[in-house]
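pasting the sequence and the predicted coordinates here, then a few questions.
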Amino acid sequence: MYEQKTKETDSSVIEFIENVENLKKREDAYKLLDTFTETTGYPAKMWGQSIIGFGSYHYKYQSGHEGDAPLVGISPRKAKISLYFATGDTERDVLLPKFGKHTSGKACVYINKVADIDVDVLKALISQSVKFLKETYPNGDMKE
């Protein structure tokens, strides 16, 4: 049976951010923490060892695979800061061209620093991702 690797933990979000070596990246992590908390209304929780997640939902695929994941999240990694949004949301593609300097993958958007992006567009991306997941998984166990 599949064992989900990234799970919500009781680790301290503040302690995690305080251990980010790069001072500027640490400052940006705090800015993002405030923005995500304010925009989602959910408290920050650690997911695994390196993802700060906000809210959660339960997903179940047609294959039978199921699990829990944060609605949105951030991770101040060494190279870039990862921002986690919903996969499959076409609205994300509409907002990203207005976002500022970034690269993106399937679920992640990567930035170098907060100064490179439009924070209002970030708030729209966060809100849209939460809305999309709540609509996509209406019977999911949405929790704080």
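Structure's in. What do you need? Numbers count the residues shown, from 1 in each chain.

hey, let's count contacts and neighbours off CA atoms from now on
OK.

can you pull the contacts of the closest residue to Ala44 other than its chain neighbours?
Closest residue to Ala44 apart from its sequence neighbours, by CA to CA, 6 or more residues apart in numbering: Phe54 at 5.1 Å. Counting by CA atoms under 8 Å, 6 or more residues apart in numbering, Phe54 touches Phe36, Thr37, Thr40, Tyr42, Pro43, Ala44, Lys45, Pro70, Leu71, Val72, Gly73, Glu144.

what's the answer for Ser104, then?
So Ser104 contacts Tyr110 (CA under 8 Å, 6+ apart).

and the comparison structure, right after this:
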Amino acid sequence: MPTDQSVDSFLSAVQPQAKAEDAQVLDALFRKTTGFEPVLWGPSIVGYGRYHYRYKSGREGVHLATGFSPRKAAHSIYIMPGYADFSHILSRLGKHKHGKSCLYVKKLADVDLDVLSELIQAGLEDLAQKWSVEPT
């Protein structure tokens, strides 16, 4: 869930310093690519945009549209909603691992930031085909 905690304070406390610097770069990239202001979701996820979902089962809620978390092992980047195959973009990204809807990058120097921006945009466009994405 979104919180009222300061994203700037959270990012400035990230350790080690190299991960904090990467987190600042990610924040700038997400802001520029999405046009959304960041919101801290839970204790450690920086989110950009949100969407309300309602499943056929009746379960519903609000979730961040895209974002990242500077985790200890790697940056977790939440950019692929899981509805489309982005292998054509991922093949150009650089060194990473990924699950169904999450990308893992140890350091930003390992990836092409222009391709990452393209992937963020493609993920948002894919998500918007299923749910209405709103600014945060």
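Nice, I can see it. Note that the structure is a prediction, hence the values are computed from the model and not measured.

ok, back up a step: in the second structure, what residue corresponds to the residue nearest to Ala44 of the first structure?
The alignment partner of Phe54 of the first structure in the second structure, by TM-score structural alignment, is Tyr48.

I'd assumed its match was in a strand, is it?
Yes - counting by DSSP: H, G, I helix; E, B strand; the rest coil, Tyr48 of the second structure is part of a strand.

count of neighbours near Tyr57 of the first structure?
20 (other CA atoms under 10 Å).

distance of it from Asp34 of the first structure?
As judged by CA to CA, to the nearest Å, Tyr57 of the first structure and Asp34 of the first structure stand 21 Å apart.

in the first structure, which spans are strands?
With DSSP state E applied, the first structure shows strands at 44-47, 51-54, 57-60, 66-69, 72-76, 81-84, 103-104, 108-111, listed in chain order.

of those strands, which stretch is the most buried?
strand 51-54 (a mean of 26; mean count of other CA atoms under 10 Å).

and the gap between the closest residue to Ile52 of the first structure other than its chain neighbours and Asp93 of the first structure?
Computed as CA to CA, 6+ apart, the closest residue to Ile52 of the first structure that is not its neighbour in sequence is Met46, at 4.7 Å. Using CA to CA, one gets 27 Å for the distance from Met46 of the first structure to Asp93 of the first structure.

distance of the aligned partner of Ser9 of the second structure in the first structure relative to Arg26 of the first structure?
Aligned counterpart of Ser9 of the second structure in the first structure: Glu15 (TM-score structural alignment). Here Glu15 of the first structure is placed at a distance of 11 Å from Arg26 of the first structure (CA to CA).

quick one: which of those two has more around it?
Taking other CA under 10 Å, Glu15 of the first structure and Arg26 do not tie; Arg26 has more neighbours (17 against 9).

give me the distance from the lengthiest helix in the second structure to the chain's centre.
Assignment by DSSP state H gives helix 17-34 as the longest helix of the second structure. Mean-position distance between helix 17-34 of the second structure and its chain equals 10 Å (CA atoms, centre = their mean, to the nearest Å).

before we move on, what about stretch 32-43 of the second structure?
8 Å.

ditto for stretch 89-107 of the first structure
13 Å.

just stretch 33-47 of the second structure next, same as before
8 Å.

and it, end to end?
13 Å.

what residues does that stretch touch?
1-7, 10, 27, 30-31, 48-49, 64-70, 117, 120-121, 135-136.

that older thread, mean deviation of the longest helix of the second structure from the first structure?
Its aligned residues in the first structure lie a mean 0.3 Å from helix 17-34 of the second structure after superposition (mean CA distance after the TM-score superposition for the first structure).

show me what counts as buried in that helix.
By neighbour count on 16 or more other CA atoms under 10 Å, the buried set for helix 17-34 of the second structure is 19-24, 26-27, 29-31, 33-34.

take those residues and write them to CSV, including distance to Ser101 of the second structure.
Below are the buried residues of helix 17-34 of the second structure laid out as CSV (distance: CA to CA, whole Å):
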residue, distance to Ser101 of the second structure
Lys19, 22
Ala20, 23
Glu21, 24
Asp22, 21
Ala23, 19
Gln24, 22
Leu26, 17
Asp27, 19
Leu29, 19
Phe30, 17
Arg31, 20
Thr33, 18
Thr34, 18
